[in-house]
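Student: Model the following, please.
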Amino acid sequence: MKKFKQYKNICRAAALAMIMQSSIGISYANPNEPASDVYTKTQGINQSPTQTIKISGLVTDSDGNPIIGATVAVKGTTNGTMTDVDGRYSLTVQKGDIVTYTYVGFNQEEKEVGNDTTINIRLLTSDVNLDDIVVIGYGQQKKSSVVSSINSITSKELQVTGRSLNNSIAGQISGVIAVQRSGEPGWDDAEFWIRGVSSYAGGTSPLVLVDGVPRQMSNISVDEIETFTVLKDAAATAVYGAEGANGVVLITSKRGKREKTQISFKTEHSIVTPTRLPKILDSYRYLSLYNEAKWNEEYNPMTGFVPQYSDEVLDKYRSGADSDLYPNVNWLDLLKKNSYNGRYTLSVRGGGERVRYFVSGGFYNEDGIYKSETIENYDANLGYKRYNLRSNIDMDITKTTKLAVDLSGIYVQSNAPSSTASTLWSAFTLFPVHIVPMKYSDGTNSDHYFADTDRYNPYNLLNLRGYTKNWEATAQSKVSVEQRLDVLTEGLYARANISFDSFTQSRTDRTKRPHTYYASGRDTNGDLIKKTIAEGSALGNPSTSASGGHKKIYIEGSLNYDRTFVDKHAVTGMILYNQKEEQFQNNSGLNCLPFRKQSIVARGTYNFDNRYMLEASFGMTGSENFSKGHRWGIFPAIGGAWFISHENFMKPVEDYLSTLKVRASYGITGNDNLPTDLARFPYRASLNQDNSGYNMGISPGAAGSATNWIGNGITENTFAAPTLSWEVEKKFNLGLDFGLFRGRIEGSVDYFHNKRSDILINRQTVPSASGFRNNPMENMGITKNSGIDGNLIAKQNLGEFTLTGRFNFTYAKNKIVEYDEIPQRYAYQQYTGNSINQPRLYIAERLYTPDDFNITTNANGSKNYTLKDGLANPNSPVAPGDIKYSDLNGDGVIDSYDETYKHGFYPNNPNMVYGIGINLDYKGFYAGVFLQGAAQASVNLIASPKNFVPFYNGVDYSSGRNFAMDRWTAEDPYNQDVLFPRLRTTNNSHNLKQSTWWYRKGDFVRLKNIEFGYQFNKKTISKYYMENLRIYVQGSNIAVWDNVKYWDPEQGNANSGASYPISGTWTIGLEVTF
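Tutor: Coordinates of the predicted model:
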């Protein structure tokens, strides 16, 4: 076996040597023999024997593994050799010569010959190999010939530590803006957009295709993925017609290769903890703060003030002597814990000349952070289990016929409390700390004295209300055939594939209710005086709901052409047809009908001498959403590129500017993803029975009666819109690819400008007198979206160390051009001209101070406050410590005309994201750090004011968090540097207007990943029949720096902090390949 392996390596190296010799005329050493001296005299150079020396050494990769067949040559000559099976070489050179070391897929290294005769070289892998094949829409291209804006990343670079691939792409790949809003297992998928948002009506999510078939990406195992590719401009996405406007994601799964069978096993185990949780006030401080709010509300009396909670009562809460009647319960600390997740993957990959295969099986398990109890044989904690299975088989049926059969399955089982995450987290943060203990000391269940859906004891909600189980099964299949047609003409071939996907879901609910009590005191024996709050009920029988599923059929056929003439003129062409059908089970009305779509696609490319590239394409899509005559549309695009660095005049600077390529494209794409509130087939009117009644005039009853006759009737609920069609986006892109210092620095940058028109909107300017129940839909909205994205990669050897740096960024800013907006009285209130979802706010200038008022004092010392002349009337009673708003229109009154879109804050989603990564390798040891950032986003602290503002619904339906202490006080009435204005015992509508006071910049920098590991040397582990062995420790979401402070800024408004938090993980992993 060892001899066979050595022979195979020798043949491989010899083949590479002959290729190099034939292409660049290098004489070479036989890698089967000890490296021999080879020296070819170059014409025009006077070489003296006394100047020659013999150098030798070892050529390895960054992990220290020998590289077989690397070319070692004197620059500018044909004098060279190749490394042998151990990566060693020997070469006779002259002092002062520049020796180059090259190998396919690695950056070139150069070394000047001095006195040292032993020169060892480590080659760094190239991230931009121009001969690499990249995935494009409905095909593949060499990276060097791509004219469109495309970025690709491997699964290894994604560093997925959790369940969802969606959550790992933020900051990893340029052009993608992604935000994770929750860490709840099974419901933690990030929202993501390609180059931002361009529509305020229709869907904004990109089209996702897995192995060329439209599919979901959230439950794909990352260990099954080969590449993750993002298509951004029209030249790349126009072929997808009415589905390409929001960008396209192409996920390619791993496939077999012509190599010996490899068996890989990977396991990861993680500890999961929330990145940020609120800190809750204890009962003593919370109730003391309520007394302060009551004092504020009574305008600070000096005498006669009766606090809600006396010092005696407060001392009982502080002492904890009677926790039944004077409890102090931090519900969040009581009911949360760290959790665990684990991942296991086993795969087999290999093949020969006729058959290649990749088979993989995976299991992922994650628990929630709830500290639940197992009661009545069920555990109410969150639980998520996923099983993945994939088999990709490629067969060469004949020399001209290829067959591929892909099968995959995903099975998911999840468990959750019967209460939703939003209900539980509202309870954790809202349920008062001072009302009841978790349980009474006698073991009986406690609850709020006024228990309703929002005031249940959080312990009961989590553990004693039942549970929900959900099962999901996905089966996916695809059969593809490729037939070479060179018998007709060289370079012609046909492809066809058909896929069938099935998804089924079933959910079981079992609910119960505990018998609960509320204790109001103790009797003379010291026993609790309790009253029943709710009669208990046993765990009910299982009820099945949300069962159903869907099936999808996708068919595609294409005729393709790929040929190069006279070694310089490369031509490709494609004509393709596809159709898809999706049908949902258990849907009612029009949604029970199948969803269908058809497309015709064409593309042609021309490449002259790998210097000048031209590409033209179009997608013609037929969509069922629209009426006849409006269903089909053509979406063309054109792109070109100039590979400047391949020009002869660039050769003098090729050592410094090794790659330079300019790209440009323009085209039209579409979006037929209708708004979610719009019924299918909007070109048809829908009629509803109106039960509110029509006024039919005077009743025909008794003479003299003047009673109106009200009768039911039929109304036109949806106005027919036969001219509706898809949204259209015109995309322009200008890009630059570059490489410096022989590939040590590589990158690209793109500018884009997109104009979306014909956005589907309800007309705003239709008068109510028209009688429409709902205003008609029309294609009339317009937006613009422009920005810049790019990436940079740098690698450098520093002695035995290899340093790699990565940086990518995306900036996208949109603007509403047409909204059919009713003209506003003031320009600053016009939504048109602003960003999509731009908040409309009052401008908070500051807090009122005593200097703003004429003050009189009552007998008990309380104050009367009257605003001084010249200050705008706030339309509600105010006092020092309340918010002072800007009177924008100058009419002396604060009202809705003082709200504005011009205030310096942004929508909730960031306009900019970026990522910075640094990796260091040393003799197999490696360490890496990755930072993710976002900018130009805003967070509204009072998106849900009851979850944030102290005493919003009174003392017994609120829970103060520690930041409630950051408030205005009468003792320091001029202090403006506070979070909360003057506290009151209930909500203060004046202070809780949506204003700049409550907005924070959502910018953040996150330590997204940190990893330490060791890659064992291949030569060391080969004796144990191993090809690869790696152990590592990885952290994810380790730290975040931001201006929000109260919850993780990536969660956005986050239900004002009452939502399942984003989690951070520490992972230990092992990866081995045999």
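
Student: Please make it C-alpha for all contacts and neighbour counts, starting now.
Tutor: OK.

Student: Identify the residues contacting residue 804.
Tutor: 793-796, 918-920 (Cα atoms under 8 Å, 6 or more residues apart in numbering).

Student: Next SSE downstream of the host helix or strand of it?
Tutor: Taking DSSP states H and E as the criterion, residue 804 maps to strand 801-818. Remark: after strand 801-818, the chain's next helix or strand is strand 844-847, criterion DSSP H and E.

Student: In terms of secondary structure, what does the helix or strand following that next one contact?
Tutor: Counting by DSSP H and E, the next helix or strand C-terminal to strand 844-847 is strand 853-857. On a contact count with 3 or more Cα pairs under 8 Å, 6 or more residues apart in numbering; DSSP states H and E, strand 853-857 meets strand 863-867.

Student: The strand it packs on: which residues count as buried?
Tutor: Buried positions in strand 863-867, judged by neighbour count with 16 or more other Cα atoms under 10 Å: 863, 865, 867.

Student: mind listing the strands in the stretch 651-800 of the chain by residue range?
Tutor: All strands of the stretch 651-800 of the chain, identified by DSSP state E, counting those that start in this stretch, fall at 657-671, 686-698, 708-718, 727-740, 745-762, 777-798.

Student: Relative to the whole chain's centre, how far out is the fifth one?
Tutor: Which is strand 745-762. 18 Å (Cα atoms, centre = their mean, to the nearest Å).

Student: cool, the second one as well?
Tutor: Averaged C-alpha coordinates place strand 686-698 at 47 Å from its chain's average position (Cα atoms, centre = their mean).

Student: which helices and strands sit right next to it?
Tutor: strand 708-718.

Student: Which other helices and strands does the strand it packs on contact?
Tutor: strand 686-698.

Student: what comes up buried for the strand it packs on?
Tutor: In strand 686-698, counting by 16+ other Cα under 10 Å, buried: nothing.

Student: To residue 1054, which of the strands of the stretch 651-800 of the chain lies closest?
Tutor: Of all the strands of the stretch 651-800 of the chain, the one in closest proximity to residue 1054, counting by Cα to Cα, is strand 777-798 (26.4 Å).

Student: For the closest one, name the packing helices and strands.
Tutor: strand 745-762, strand 801-818.

Student: run this one through as well so I can compare:
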Amino acid sequence: MKLERNKFSQAKYTLKIMFLQMCFCLLWVNTLWANEIKNDSRSIAVTNNLNVKTILLLNNIVKDKIITGTVKGTDGVGIPGAGVKVKGTNVSVATDNNGKFSIKVPDNNAILVITTIGFNQQEVTVGNSQTLTIILQESSNDLKEVTINVGYGTQKKVTSVGAQSSISTKDLTQSPVANISNSLAGRLPGLFAVQPSGEPGADNSQIFIRGVATFTGSSAPLVLVDGIQVDNYNSIDPNEIEGVTILKDASSTAVYGVRGANGVILVTTKRGKLGTPTISYTFQNAFNSFTATPEKMESFEFASSFNQALKNDAYVSNSIYTPRYSDSDLAKYKSGEDPIFFPNINWYDLMVKDVSQQRQHNLSVRGGSEKIKYAISAGLFNQEGLFDDAGVTADYDPQIQYKRYNFRSNLDYTISKRFRASLDLSSIIENRSGNNANTNSIMNFLNGAAPNLSPGVVDGKIVLFEGFGSPLTTLYSVGYKNDVRNLLNGSLRLDHDLDFITKGLTTHALIAYQNSNRKLSEYSRAFVTYRAIKNPDGTVDFRQLADNQPFIYNPTDPERNRRITGEFALDYKRTFNGHTVSGLLLYNQIKSTNKDFAYLVPNSYQSYVGRLVYDYKGRYLAEISSSYYGTENFAPEERFGFFPAYSIGWVPSEEKFFPKNKVINFIKIRGSYGEVGNDQLSANFLRDPNSRFLYRDPAFTRRGPYTVDGSYRFGVFGQNLASYEALREGSASSPGLTWERSIKTNIGMDLIGLDNKLTVTLELFKETRDNILAVPRTVSALTGIGAAAENLGKMSNKGFEIDANYRSNIKDFKYFVRGNYSFARNKIIFQDELPQTFAYAQRTGHISGQNFGFIAEGFFNTWEEVNDQNRPQYTFRDGNKIQPGDVRYRDVNGDGIINNDDSVPIGYSSTVPEIIYALSFGGSWKGIDFSVLFQGAGHFSVPYSRRANQAFFDGDPSAAADYLSESWTQERYEQGLPINFPRFGVGNGARGFNNYVGSTLWIANAEYLRLKNVEIGYTFKPTFLSKVGLKSTRIYANANNLVTWSKMLKGVDPESASLPANSEAYGLVRTVNLGINVNF
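Tutor: Okay, here's the model as predicted:
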């Protein structure tokens, strides 16, 4: 090997000598030739030019030199992995762990370009120096230095005229959560996030961009990861993500045609970078607990209240009051002397853990050369549920557990000067395991279980009373399951510069494949339970109620989904004397297949996209974008539509008349107008054949144009009368069905001020959406056929957003303060409803999801008030038979009767808040950093479920929340104690129709302020780490959903309350996390 190296070096030296000799010969020949034609001035010019070039070439050979240097941050610490490149060449190196580098340059005029993530690019001329010290400035929030993702491309923020908002991976990973959607809450203006559940593997937030603009269609935004539409973006490891951008106005979303009306989320994953490989490992260990835990009455208070409820109901039902619990029973509950037959069980304490664990690992490698750049990442996420085994002896674990394995590889390869390729592969495996019961049903029973329902667990056995169950049977008696999902995504993109045709022209082609499989395995059996039997001598036996049975395997058909995306585009960008013009022509096609019935006809999209962007010296801006978009969800003649958008902008700060000052450094005013669509006409449109194929003739269905009706009755009453199934006319079809059409207008302003420390963005928007799917309510039933759903609904949605960000420093202490506020209010303009007696009862003219009900005005406190002849008469199911402790309602129309004509709009929408706001601040000093995020919502109302507002219903001994002790009683009224709830009742009187109809009493103000995220960390100094071979190490602690302030009843989280049967959902969790990140 040594000999071969010597030969190679000698050959290299020989070639250099030959090359120098050739150059001298050329110079000599060139001089002779110049003398022969010295009388030709043109030839002289050519000769001189050749001489100069030849001499310069020789000078380059002679003057190559080595430059050494150090790249540092403003804190004086070396920056590892920074790219150092000789401008205009392919010569480049990367700094070492201490920020040092060594590079060969051709001469003193060489320019070095230094780049690295998190810092502004810098160019340095070498000059006569042999050693350089280069100080990089951290990337600022200056719009002039920000490049943002837009549909099918990127733009500079400074010249963009669309409405977009972005965050980086640093913001996303500050929250110790399982998925992206939960990280976005409060961080982006215009993004409304509602997280209804904290269940492991099913805790993602519902995302709305600028609220809701449809009352039947889906409001979910379109999500693309690296330009490819995905349905599983919440399964991506947040550590893989570089940034997230949301597109909000028509200027930004028109290129997505029928899929752009609800806004677009662009997720960009991390890619390779120039420099030596950086290996990064992150480990997090977190602890979860419920944000809200209800407190229930103990057995003595519960039994006493139940007797009082029976007494109250006796008057309504004209029955004799008979207490369920005797004085002796009450005494035993109070003393706790017999915990088996007079138990006092706190089911939450028994079945819910104080904390559960959550762990996450991520290992990544990033680096690259001029030829190939790579980013490879692998991750493991493990999250446990909060259900406890309660001390039950069992041969399987009913605990909910979610495991996720992530892998991603992004490769960028430079094949030649003009030709590049990118290959992206990702794989996700998810495993949800635990008991077979729906978690909401477990929480439902857990919330509803009375403290004296059963003895709970005795010596590892589930003990029941005769005729009653237990929340433990719901947890254990249905067996367990394994739900495994495999997701595989791959894409290949080829880019080619066509500057040999014209400068600035490029083209790219892309093909992507997505494969999703799911296999659900369920194992069921009845769990062995016991009944307590008291013997005459006072001892207790536990009788086994059934034999232990083997598990029964319940197979389900696997789910298989496929999606193929193809794309081809031409891009153009060029600047002529201050005029910058860019354009895009693109073809895109998507085809999805699924074994479900709704996918028997594959779901496909086809689009032709165009965009033209112009700016003059960054001062006058204009953009036209459009798409001719087709969707296979409608009849052939209704599948394609044209979606144009127009936008303009003006930058006064670039005008000559604008004074240069430190107060306002930059200001841009912009506006856009355009049309987009939404082809998801219902929440689960693609998977629901009853929605997707509404345009088809009813004969397309399995039974043709008929519907099975089981209400036909034949026979003789009292003998053989029975109901039979028969066919009847179904619903008519809607062959002209089409997408929702959205007309959007946006006016925005971007401002930078206070010496580039302050950034402010203000947006005003308005949307009008028509063609909303609705069934006409004014069609008479005498037609004998169900009315066809039509595109007849219309809504408006308008609001504003403001985002302000201030960054500065006090010597070594760097800090930031950021706030955003978003408001969006919709209104139903038309939905073809039956006319109401009073205009206020119409749903048209109100917000989507508006609650309607009665106005509660306190309680009847005395019999004199009840018997007042002037009070309105009640017409609910309990009739006019009311008593002290019942709710008093307002007679809105003044007719002396309380009925449905007195039902009015109450509260706000239960779908999504009208207001979302956030305030964050943080700083760093000598390796220590911290950040705090407060997030809140306003104008949000949810109706309390019966579990939350009723002590007892259906006559069952159901649990009563502790706060219901403030219900009306004669004693509380006479003593002047707080009364917030009506008298206790049981059965129909409790569910009923007097005290528990929808009213302002049971509509909760769900506004809240939450300490959403807190993080503190420390980064060790590189001088210490380099001794052990590390580039950087950071340890940190953070927390999510730490504290919540709201007006909700205790034990009910305002976000989880947005679900139906609100307080019975698996609640949101509070997460406290410890983590470490190490870079090698």
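
Student: quick one on the thing from earlier: from the contacts of residue 804 of structure 1, which single one is nearest residue 1000 of structure 1?
Tutor: Among the contacts of residue 804 of structure 1, and counting by Cα to Cα, the member closest to residue 1000 of structure 1 is residue 918, at 30.2 Å.

Student: isn't the closest one right next to residue 926, touching?
Tutor: No. Using Cα atoms under 8 Å as the test, residue 918 of structure 1 is too far from residue 926 to be in contact (10.6 Å).

Student: Contacts only, for the counterpart of residue 819 of structure 1 in structure 2.
Tutor: Aligned by TM-score structural alignment, residue 819 of structure 1 pairs with residue 831 of structure 2. By Cα under 8 Å, 6+ apart, residue 831 of structure 2 lies in contact with 774, 776, 792-794, 844.

Student: What of residue 1044 of structure 2?
Tutor: The neighbours of residue 1044 of structure 2, taking Cα under 8 Å, 6+ apart as the test, are 291, 1008-1011.

Student: The stretch 101-250 of structure 2: strands as residue ranges?
Tutor: Going by DSSP E, counting those that start in this stretch, the stretch 101-250 of structure 2 shows strands at 111-115, 122-125, 131-135, 147-150, 153-156, 164-168, 191-194, 206-209, 222-225, 228-229, 241-247.

Student: elements contacting the third one?
Tutor: The contact analysis (3+ Cα pairs under 8 Å, 6+ apart) places strand 131-135 of structure 2 against strand 65-72.

Student: Report the angle between the strand it packs on and strand 131-135.
Tutor: Interaxial angle of strand 65-72 of structure 2 relative to strand 131-135 (axes from the mean of the first three to the mean of the last three Cα atoms, to 10 degrees): 30 degrees.

Student: How far away from the center of its chain is strand 65-72 of structure 2?
Tutor: For strand 65-72 of structure 2, the distance to the chain centre is 45 Å (Cα atoms, centre = their mean).

Student: Any idea how many residues pack against the aligned residue in structure 1 for residue 301 of structure 2?
Tutor: With TM-score structural alignment defining the correspondence, residue 301 of structure 2 maps onto residue 285 in structure 1. A count of nearby residues for residue 285 of structure 1, using other Cα atoms under 10 Å, gives 17.

Student: Grab the nearest non-local neighbour of residue 1035 of structure 1.
Tutor: Distance criterion Cα to Cα, 6 or more residues apart in numbering; nearest residue to residue 1035 of structure 1, sequence neighbours excluded, is residue 1066 at 4.4 Å.

Student: Revised request: answer the last question for residue 638 of structure 1.
Tutor: residue 616 (4.4 Å).

Student: before we move on, what about residue 69 of structure 2?
Tutor: residue 132 (4.4 Å).

Student: who touches the one you found in this structure?
Tutor: Contacts of residue 132 of structure 2 (Cα under 8 Å, 6+ apart): 67-70.

Student: Quick check: the aligned residue in structure 2 for residue 597 of structure 1 vs residue 644 of structure 2, distance?
Tutor: Aligned by TM-score structural alignment, residue 597 of structure 1 pairs with residue 605 of structure 2. Look at residue 605 of structure 2 and residue 644 of structure 2: by Cα to Cα, to the nearest Å, they are 18 Å apart.

Student: The two: which has the busier surroundings?
Tutor: Neighbours were counted for residue 605 of structure 2 and for residue 644 using other Cα under 10 Å; residue 644 has more, 23 against 19.

Student: The helix or strand encompassing residue 919 of structure 2 vs structure 1 - mean distance after superposition?
Tutor: Using DSSP H and E, the element containing residue 919 of structure 2 is strand 915-925. In this overlay with structure 1, the average offset of strand 915-925 of structure 2 from its partner residues is 1.0 Å by mean Cα distance after the TM-score superposition for structure 1.

Student: which bit of structure 1 covers that strand?
Tutor: Using TM-score structural alignment, strand 915-925 of structure 2 corresponds to residues 912-922 of structure 1.

Student: Return the distance of that stretch from the chain's centre.
Tutor: 18 Å.

Student: next one: stretch 396-403 of structure 2
Tutor: 25 Å.

Student: How about stretch 417-430 of structure 1?
Tutor: 25 Å.

Student: ok, now which ones touch the aligned partner of residue 1073 of structure 1 in structure 2?
Tutor: Using TM-score structural alignment, the equivalent of residue 1073 of structure 1 in structure 2 is residue 1079. Residues counted as contacts of residue 1079 of structure 2 (Cα under 8 Å, 6+ apart) are 278-281, 1030-1033.

Student: who touches the equivalent of the residue nearest to residue 638 of structure 1 over in structure 2 in this structure?
Tutor: Mapped onto structure 2 by TM-score structural alignment, residue 616 of structure 1 lines up with residue 624. Residue 624 of structure 2 makes contact with 251, 611-613, 644-647 under the criterion Cα under 8 Å, 6+ apart.

Student: what separates residue 624 of structure 2 from residue 585 of structure 2, distance-wise?
Tutor: Distance from residue 624 of structure 2 to residue 585 of structure 2, by Cα to Cα: 12 Å.

Student: Can you pull the residues that touch both of those two?
Tutor: Residues touching both residue 624 of structure 2 and residue 585 by Cα under 8 Å, 6+ apart: residue 611.

Student: now for residue 664 of structure 2: what does it line up with in structure 1?
Tutor: Using TM-score structural alignment, residue 664 of structure 2 lines up with residue 657 in structure 1.
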